[in-house]
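K.L.:
missing the sequence, but the structure's below:
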């Protein structure tokens, strides 16, 4: 009995806590573990802070339906839209610069003509004594060293080459104002430590010379930031007006500069013979600014705000002006000299290619600047010359009156 009493509590605890088997309606046995207590404890709900989102696992433990979170977008986030830059200041600069260019050119032409007339009046006719002159030069030549003689011969050859160029080629190349070599008996100047007698004055104001200088500046590392700021045109940049002029003289690639300057050299004689040197320079500078303004407009409309540089817009204006004035002229291709076509057909082909490039979004060239320069060249040779240059007389008269009043101390009319 004592042994039985000890086994009964042990058996009862085993039955209460151990596994039991129950039969389901299908006749199969199901084994499960009973809970230690008769009542089920309530699951604790996770405490969430204000503003925080409960996780999916926490909601499942609390017995609530999980809320599906939105998946983040696949790929990098889209770049923010750039605001369209204002073109009011560049437009005012274009109008003002074009007007000032033609106004200064008209005054420059007046001063050049006046200087030539005064020089022709003041030059006295000197009698020429050939025997004394030849004896003087022969004696002077024998006093020079071999290096001085070679240097003088080289300069004389350069002067002969320059004299053989047309006025348009001189204007495009370097516009050497006076390449005079004067030899005097008592005037000596040191050149590289050698005593010579050769004052040599050059005026490097030519277009090709300026483009070559800017190309060299691009190769200087310390000037890269300034070159990007002032010698590339971009409507989204902070400095937008001055680069419209300077970028017309800026090339980063040597091939790009050589191609543009070759076309300018080819058509410079024709355009200068049509317009004259002063009017041509005003036309060229205005074409560069106007072509950049057209480029600004297209870039702002399409939001393709990337920088550009080069003289292609101004060169296209020169080419288009000559082709529109002389459409029957024969032109040859650089790479295929045996193929010739008329100037009118060449202009139509270039306009078609630039229009297609602008519509289809080609980025190899700034096609908007090409079109702007070409259209300006055609407009100026057909209408602009009559509307602008032939109406310069009031400005020239005003300048003449100002110069005349300033020539006399009393302020009365007179001439300098």
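P.N.:
Received, thanks. If you're wondering where the values come from, they're calculated on a predicted model, not measured in any experiment.

K.L.:
rest of the way, CA atoms for contacts and neighbours
P.N.:
Will do.

K.L.:
what helix or strand is residue 306 on?
P.N.:
Using DSSP states H and E, residue 306 sits within no helix or strand.

K.L.:
Quick check: the closest residue in space to it that isn't next to it in sequence vs residue 365, distance?
P.N.:
Nearest residue to residue 306, sequence neighbours excluded (CA to CA, 6 or more residues apart in numbering): residue 234, at 6.1 Å. Residue 234 is 14 Å from residue 365, where distance means CA to CA, to the nearest Å.

K.L.:
Among these two, which residue is more densely surrounded?
P.N.:
Just comparing residue 234 and residue 365: by other CA atoms under 10 Å the higher neighbour count belongs to residue 234, 27 against 16.

K.L.:
Looks like the more buried one contacts residue 247 (just checking).
P.N.:
No: contact between residue 234 and residue 247 fails when scored by CA atoms under 8 Å: they sit 10.0 Å apart.

K.L.:
Show me whatever sits in contact with both of those two.
P.N.:
Listed as contacting both residue 234 and residue 247 by CA atoms under 8 Å, 6 or more residues apart in numbering are residue 308.

K.L.:
try this one side by side with the last:
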């Protein structure tokens, strides 16, 4: 609705301009007539826009009573996904280290050197996609798969026949029949192109610093965990304040990345993209952002899911202080168990 109003104002301005420029003289009466005609036309277009149906109005939104018992399954789902993310990323890190150590420990002799030269001679040049992938930074190799998943889901929203599925499984809804899986899937879901572009821009901006501090494996574990935990924070807020509704977007998970970087590097100078001349400390920025989200939670603002933002930000701060030192750092026992299990399966 807001965009259509702005477009009507632009049309109105363009229709008035020829009256004043092309006549060779100023004709006030004719200008008033043209202006009145354009204004009435603009009002009619706004009225038509108000009467036009919402593109998602044809969909049935599931609703039902909200109660504290409905939080049990989402809570255990958030814990389970977080634990599975940690375990999976620890194994991923182990396999990466093992692959590199195997290459370094591979014995070199004259025969293997000659074989390597022969294979290099006949080996075809890598394609443009592989060259592009090899040229990326470590943070970009994590960012682009996340971007691709979000763009794919964004494209699915444009297919009308898929929209009932998207509303059910890619929107977090505490009143829906599918409660748990949307808590994760909704963090990759954006209906608005502006929402998608803004979230991906912020993520791309703060990812290099986060991955430089955490490593790509720990970063992915934190990001996925923050996604479901921010969704659970939204559920908790909606149940406590009895405010049902749909939520989607990666903002909660991205807020964890933002808060982690701002707390880890509080003296870093940040700026707004449209006002680069004004800079402020990262530590001050995260305090201001969280204050706005806290006000949104207390005052019941509904433009953003402030509860999800606040939950993601708090999780990022908690991970900065305790996650890396008390959780990720104590993965040795599990790695010993996994190493022994792997050796028993492979026999080496």
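P.N.:
Received, thanks. Predicted, not measured: the structure shown is a model, and the values here were computed from it.

K.L.:
what does the residue nearest to residue 306 of structure 1 align to in structure 2?
P.N.:
Under the alignment defined by TM-score structural alignment, residue 234 of structure 1 is paired with residue 173 of structure 2.

K.L.:
Contact partners for that match?
P.N.:
179, 182, 235, 244-247.

K.L.:
Most neighbours of all the residues you listed, which one?
P.N.:
residue 235 leads the contacts of residue 173 of structure 2 on contacts (other CA under 10 Å) with 31 neighbours.

K.L.:
what residue of structure 1 matches up with it?
P.N.:
Counting by TM-score structural alignment, residue 235 of structure 2 corresponds to residue 296 in structure 1.

K.L.:
One more: residue 337 of structure 2?
P.N.:
In structure 1, residue 337 of structure 2 lines up with residue 398, judged by TM-score structural alignment.

K.L.:
Check which helices and strands the helix or strand where that match lies sits against.
P.N.:
Using DSSP H and E, residue 398 of structure 1 sits within helix 393-407. When contacts are defined as 3 or more CA pairs under 8 Å, 6 or more residues apart in numbering; DSSP states H and E, helix 393-407 of structure 1 sits against helix 88-122.

K.L.:
the inter-axis angle of the helix it packs on versus helix 393-407?
P.N.:
With axes from the mean of the first three to the mean of the last three CA atoms, to 10 degrees applied, the angle from helix 88-122 of structure 1 to helix 393-407 works out at 60 degrees.

K.L.:
Tell me the buried residues in helix 88-122 of structure 1?
P.N.:
90-91, 93-94, 97-98, 101-107, 109-110 (16 or more other CA atoms under 10 Å).

K.L.:
Can you tell me what residue 215 of structure 1 aligns to in structure 2?
P.N.:
Correspondence of residue 215 of structure 1 to structure 2, assessed by TM-score structural alignment: residue 154.

K.L.:
For the closest residue to that match other than its chain neighbours, which three-state class applies?
P.N.:
Nearest residue to residue 154 of structure 2, sequence neighbours excluded (CA to CA, 6+ apart): residue 190, at 5.6 Å. Recorded secondary structure, residue 190 of structure 2: coil (DSSP: H, G, I helix; E, B strand; the rest coil).

K.L.:
got the contact list for the equivalent of residue 190 of structure 2 over in structure 1?
P.N.:
Aligned against structure 1 by TM-score structural alignment, residue 190 of structure 2 finds its counterpart in residue 251. Contacts for residue 251 of structure 1 (CA under 8 Å, 6+ apart) come out as 211, 214-215, 257, 309-311.

K.L.:
Could you measure from residue 251 of structure 1 over to residue 257 of structure 1?
P.N.:
For residue 251 of structure 1, the distance to residue 257 of structure 1 - CA to CA - is 6 Å.

K.L.:
which residues do those two both contact?
P.N.:
Counting by CA under 8 Å, 6+ apart, the contacts common to residue 251 of structure 1 and residue 257 are 211, 310-311.

K.L.:
which among these gets closest to residue 267 of structure 1?
P.N.:
Taking CA to CA as the measure, residue 267 of structure 1 lies nearest residue 311 of those, at 14.2 Å.

K.L.:
My guess is that closest one contacts residue 249. True?
P.N.:
Yes: Residue 311 of structure 1 is in contact with residue 249 according to CA under 8 Å; the separation is 5.8 Å.

K.L.:
Can I take it that residue 277 of structure 2 is in a helix?
P.N.:
No: if the criterion is three-state DSSP, then residue 277 of structure 2 is strand and not within a helix.

K.L.:
What's it aligned with over in structure 1?
P.N.:
By TM-score structural alignment, residue 277 of structure 2 lines up with residue 338.

K.L.:
residue boundaries of the strands in structure 1?
P.N.:
Listed in chain order, the strands of structure 1 (DSSP state E) span 20-23, 29-32, 189-191, 194-196, 330-332, 340-342.

K.L.:
need the ones you listed in CSV with mean neighbour count, can you?
P.N.:
CSV is the format used below for these (neighbours: other CA atoms under 10 Å):
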stretch, mean neighbour count
strand 20-23, 12
strand 29-32, 11
strand 189-191, 12
strand 194-196, 15
strand 330-332, 15
strand 340-342, 14
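
K.L.:
Where in structure 2 does stretch 271-279 of structure 1 align, residue-wise?
P.N.:
Mapping stretch 271-279 of structure 1 onto structure 2 (TM-score structural alignment) gives residues 210-218.

K.L.:
Residues in contact with the matching stretch: which ones?
P.N.:
Residues contacting stretch 210-218 of structure 2 (CA under 8 Å, 6+ apart): 86, 89-90, 92-93, 138-139, 142, 219, 257, 260-261, 324, 328.

K.L.:
Just give me the neighbour total for residue 328 of structure 1.
P.N.:
13.

K.L.:
what does residue 217 of structure 2 give?
P.N.:
Residue 217 of structure 2 has 20 neighbouring residues, counting by other CA under 10 Å.

K.L.:
same check, this time on the one 3 residues further on
P.N.:
Neighbouring residues of residue 220 of structure 2 were enumerated by other CA under 10 Å; the total is 20.

K.L.:
dump the residue contacts of the residue positioned nearest the centre of structure 1.
P.N.:
Among the residues of structure 1, the one closest to the centroid is residue 309, at 2.2 Å (CA atoms, centre = their mean). By CA under 8 Å, 6+ apart, the contact set of residue 309 of structure 1 is 231-233, 247-248, 250-251.

K.L.:
farthest-separated two in these?
P.N.:
Checking the contacts of residue 309 of structure 1 with CA to CA, the most distant pair is 233 and 251, at 12.0 Å.
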